[in-house]
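Enquirer: Build me a model from this:
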Amino acid sequence: MKLMVQVKLLPTPVQAAALEATLRACNEAATWASEVAFEKDVKRNFALREHTYTEIKARWNLGAQAAQHVIKKVCDAYGTLTANLRAGNLGGPGSKRYRRAVEKPVAFRPQGAQPYDDRMLSWQTGRRRVSIWTTAGRLKDVAFTASPEQMATLARYRRGESDLLRRDGMWFLNATCDVPEAPPNTAAVDFLGIDLGIVNIATTSDGEIMAGRELNRIRTRERTLRTKLQRKNTPSARRRLRKRRRKEARRAKDINHKIAKRVVAEAERTGRGIALEELTGIRGRVRLRKPQRATHSSWAFAQLGQFIAYKARRAGVPVVYVDPAYTSRTCAECGRMDRANRVSQARFACRSCGFVDHADRNSSRNIRARAWELWRRGAESTAPVPLPGPGRGTRRKRSTTASGARSASPGL
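Expert: Next up, the predicted model:
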C-alpha cells in the first residue's frame, strides 16, 4: 500500500535560495513544455521528449533526470485533465469551466511541487539529512525533521520518488512509502456502522458521537469571520483570508485523522468490520436552500472516508459501503420506514413500535445492519471505483464492499 510521509526541511538561507531557484526553473520549463504539448497536440511522454528535452536542459540548466521529470509532470497533468473532463468534474462541454480548461495549455505555479528520484535525492535517515540536486549543484547535509513514527516508516518502507514543495514559506519533502498491508479479517463478527452528518460529523452504532456541537461552534465562528473579511476586501483582509483558509483545512484534516484512527482501532479491537455510507454524487442529488449550502459543503467527508479506508486496509479491517437512502427514517428495531419517524435533527421516534433513540445513532445502526446483510451474502471485497458516467448527479444502483481504498495521505 502506497503512503506519503511528509517531512519538513530545515535548509540554511543559502540552501533555501538554491531550492527556490530550482523549483522556479523546473516549473518554468514545465509551463513551456506544456505550451509545446498543447500546440503540437503531443501529450505522451516519449513523443513530447523529442520536442522538448534538449531545449529544457540547455535553456534552464537542468540535468537529464530533472528534465525527464519535468516532461513526465506535464504529461501527467494532461492525463489528469483528460480524466476530469471525461468524468464531468469540470462540467459539460459547453460550460465555462470546461472551455477554460480545454482552450489553453496547462500552466504550473512557480513554486509547484517537483518530483525527485533516488538519483537526484539521497536520504541519511539516521542523521536526519538529505542530499538533494539543485540547479546550483548538489546540496549536501540539508536537515529535516519528522515524528518518530514517520522516521520509522521512512527507514523501513521508503520506495520510489519524493516531491519537493514549498508552502507558507516552509520546505517539505513528500516521500513515497510502500507499507505492507495486514491480512484482511475474513471472519468479522459484526460491523461498526458510521453515520456522517452536518451537526455530528461521525456517529457510531455504539452510540459514540465524534466531533459534534463544540466543533460546529468553531466552524460557525470561522465562517462569520470569513464573511467579514470577504466584505472588507482589502489586501490585508485577503492575506488573512488565505491564512485562515489554510488553518481551517489543517484543523479539518487533523480531526478527520483522529476520527479515522479511533474508528479503525475500535473495529480492530472488537474483531468487527466498518460500515460506511456510499456518498458518491451526494452534492448533485441533494437540493438545498442557499443558507444551507455553506454548512453542507464545509466538511471534507470524502477525505474522512479515505482516511478510514486506508487505515482499515493497513490494519486488515474490512470496510463495507452501503446505500444510505432512508437510513435516517427507518426504525433500527422494527424496520418501519416513515418520514414522520425523524422528529427533529437529534431525536428519532418510531410511529409503529414506539422505539426512541438519538437520530444519528439510529441511522448508524441501520447502516451496520445493511453492511452485515451484505457480508452474510458473501459480497466480494472490492474497493469502490469512480463512476465513468457524466459525473455529478449520477447515482450507483448497488452497494459495494471494500477492504480499504488506495491512499496518498501524508498522515499515518
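
Enquirer: contacts, neighbours, all on C-alpha from now
Expert: OK.

Enquirer: and K96, how many neighbours?
Expert: Per other C-alpha atoms under 10 Å, the neighbour tally for K96 reads 11.

Enquirer: next one: A67
Expert: Based on other C-alpha under 10 Å, the number of other residues close to A67 is 24.

Enquirer: Same check on T134?
Expert: T134 - counted by other C-alpha under 10 Å - has 23 other residues nearby.

Enquirer: and for comparison, fold this next one:
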Amino acid sequence: MLSWQHQARTVSICSTAGRLKNVAFTGQAEQLEVLAARRRGESDLAWQGGNWFLIATCEIAEAALNAHPMSFLGVDLGIVNIAVTSDGARHCGRRVNRKRESDRNLRSKLQPKNTKSAKRRAKKQASKEARRNKDINHKISKQIVAEDERTGRGIALETLTGMRERARLRKPQRTTLHSWPFAQLGSFIAYKAKRAGVPVVYIDPAYTSQEGSKCHHTARGNRPSQACFSCRVCGFVDHADHDACHNIRQRGWMAWVCGAQSTAPELTLIA
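Expert: Below is the predicted model of the structure:
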C-alpha cells in the first residue's frame, strides 16, 4: 500500500514498522513522464541485487497502425552481428562477441570449483550478463523501430520458433547462438513497433541465406563461406547477411501485399 507524490518524486509506503514517508524515487525523464500520466493498478516493491526497485504498471495506448507502409525493412538475426538490416546497418558484432566469449571462459573456470564463493560469483556474473544482453536488445530494437517509424515502413522478421533447432553450426558457433536471447530481441521489436504503429510481419526463414536476392536462384553452393554470398547463376556477390536481409524484406512485402496483418503479439508494457 503506497501513495505517490510525483511533483516531489517521493512515495509514502505502508510497512510492518509503520508508514514510511518521503521515500525518494528516480528514473529517466521519459519514464517519470509516463509514470505520472499512465500508471494503473498495483505496484510491486522488489529487492534485487542489494537495491530496492518500485515496479509500476503503466497502460499506454497503441498508436494507429500504419496500414499503408511504403516498403519493409528486412532484419536478419545472426551470430557475428546480432542484427543486420536491409539498409546495411549492423548492430553489435565482434566486440560484443569477445565479451560474451570472456564471460563463457569465466563460467567454465568457476563451475568446476564448486565452492560457495565460486557459486556466488557465478550467479552474480550471470545476472550481470543478462542485464547487459537485455540492455543491448533494448537499444537494437529501439533503433530499428525508430528508423521504420521515421521512414513510414514496416518490419519483416524471420519466424524465431525453432531457430536453434534449424541451425547447423560448428560447436563454438552453437554456443554463441544458444547464449543470446533472440526471442527477447524479437519481443522487444514487436512491442516497440506496436507502440509506434509500425506493422510487423514474420516470414518463413527457409533458405533466406542461400537464395540470391537478384535472380532468386537458391543453392547451398551460393554460400562459399559464412560471410560471403556468390550466386552460381547470375554472379551476384554480397555479404551473406545483407543478401539474407533483402530476401527477408522482399518476402515481408509479399506477405503484406497478400493480406498479412501485423503479427506483433499482445504485450503489457511494464515501466
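
Enquirer: give me the stretch of structure 1 that stretch 145-164 of structure 2 matches.
Expert: Under TM-score structural alignment, stretch 145-164 of structure 2 corresponds to residues 264-283 of structure 1.

Enquirer: So which residue is dead centre in structure 2?
Expert: L185 (1.7 Å; C-alpha atoms, centre = their mean).

Enquirer: and the gap between it and Y207 of structure 2?
Expert: Counting by C-alpha to C-alpha, to the nearest Å, the gap from L185 of structure 2 to Y207 of structure 2 is 22 Å.

Enquirer: One more: S117 of structure 2?
Expert: Distance of S117 of structure 2 to Y207 of structure 2, given as C-alpha to C-alpha: 47 Å.

Enquirer: Find me the equivalent region of stretch 89-96 of structure 2 in structure 1.
Expert: Counting by TM-score structural alignment, stretch 89-96 of structure 2 corresponds to 208-215 in structure 1.

Enquirer: tell me how far the ends of that stretch are from each other?
Expert: OK, stretch 208-215 of structure 1 end separation, C-alpha to C-alpha: 15 Å.

Enquirer: can you pull the buried residues of that stretch?
Expert: By neighbour count on 16 or more other C-alpha atoms under 10 Å, the buried set for stretch 208-215 of structure 1 is 209-211.

Enquirer: One more: stretch 336-343 of structure 1?
Expert: Buried, per 16+ other C-alpha under 10 Å, within stretch 336-343 of structure 1: 337, 341-342.

Enquirer: can you check stretch 49-60 of structure 1 too?
Expert: So for stretch 49-60 of structure 1, counting by 16+ other C-alpha under 10 Å, buried means 49, 52-53, 55-57, 60.

Enquirer: got the residues you listed as CSV, with distance to T82 of structure 1 and secondary structure columns?
Expert: Below are the buried residues of stretch 49-60 of structure 1 laid out as CSV (distance: C-alpha to C-alpha, whole Å; DSSP: H, G, I helix; E, B strand; the rest coil):
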residue, distance to T82 of structure 1, secondary structure
R49, 20, helix
T52, 21, helix
Y53, 23, helix
E55, 26, helix
I56, 25, helix
K57, 28, helix
W60, 28, helix
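
Enquirer: Adding distance to G316 of structure 1, write these out as TSV.
Expert: TSV is the format used below for these (distance: C-alpha to C-alpha, whole Å):
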residue	distance to G316 of structure 1
R49	42
T52	46
Y53	45
E55	49
I56	46
K57	46
W60	47
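
Enquirer: any idea where the strands of the stretch 1-150 of structure 2 begin and end?
Expert: Secondary structure of the stretch 1-150 of structure 2 (DSSP state E, counting those that start in this stretch): strands located at 2-5, 10-15, 18-24, 39-48, 51-58, 72-77, 83-85, 90-91.

Enquirer: Name the surrounding residues that touch the fourth one.
Expert: Counting by C-alpha atoms under 8 Å, 6 or more residues apart in numbering, strand 39-48 of structure 2 makes contact with 52-59, all of which sit outside it.

Enquirer: Now which of those would you call buried?
Expert: Buried among the contacts of strand 39-48 of structure 2 (16+ other C-alpha under 10 Å): 56-59.

Enquirer: the helices in the stretch 51-200 of structure 2, which residues?
Expert: 94-110, 116-151, 163-166, 171-178, 182-196 (DSSP state H, counting those that start in this stretch).

Enquirer: Of those helices, which is nearest K21 of structure 2?
Expert: With respect to K21 of structure 2, and counting by C-alpha to C-alpha, the nearest of those is helix 116-151 at 30.8 Å.

Enquirer: on contacts alone, who are the packing partners of that closest one?
Expert: helix 94-110, strand 154-158, helix 182-196 (3 or more C-alpha pairs under 8 Å, 6 or more residues apart in numbering; DSSP states H and E).

Enquirer: 7 Å - rerun?
Expert: helix 94-110, helix 182-196 (3 or more C-alpha pairs under 7 Å, 6 or more residues apart in numbering; DSSP states H and E).

Enquirer: Which residue of structure 1 sits opposite the residue nearest to the centre of structure 2 in the alignment?
Expert: By TM-score structural alignment, L185 of structure 2 lines up with L304.

Enquirer: what's near enough to touch its match?
Expert: Contacts for L304 of structure 1 (C-alpha atoms under 7 Å, 6 or more residues apart in numbering) come out as 256, 260.

Enquirer: counterpart of L106 of structure 2 in structure 1?
Expert: Checking TM-score structural alignment: L106 of structure 2 goes with L225.

Enquirer: meant to ask about H246 of structure 2
Expert: In structure 1, H246 of structure 2 lands on R365 (TM-score structural alignment).

Enquirer: ok, now which ones touch its match?
Expert: Counting by C-alpha under 7 Å, 6+ apart, R365 of structure 1 has contacts 193, 205, 332.

Enquirer: Tell me the one among those residues nearest to A300 of structure 1.
Expert: Of the contacts of R365 of structure 1, the one sitting nearest to A300 of structure 1 (C-alpha to C-alpha) turns out to be G193, at 18.8 Å.

Enquirer: Surely the closest one and A369 touch.
Expert: No. In this structure G193 of structure 1 lies outside contact range of A369 using C-alpha atoms under 7 Å: 8.0 Å.
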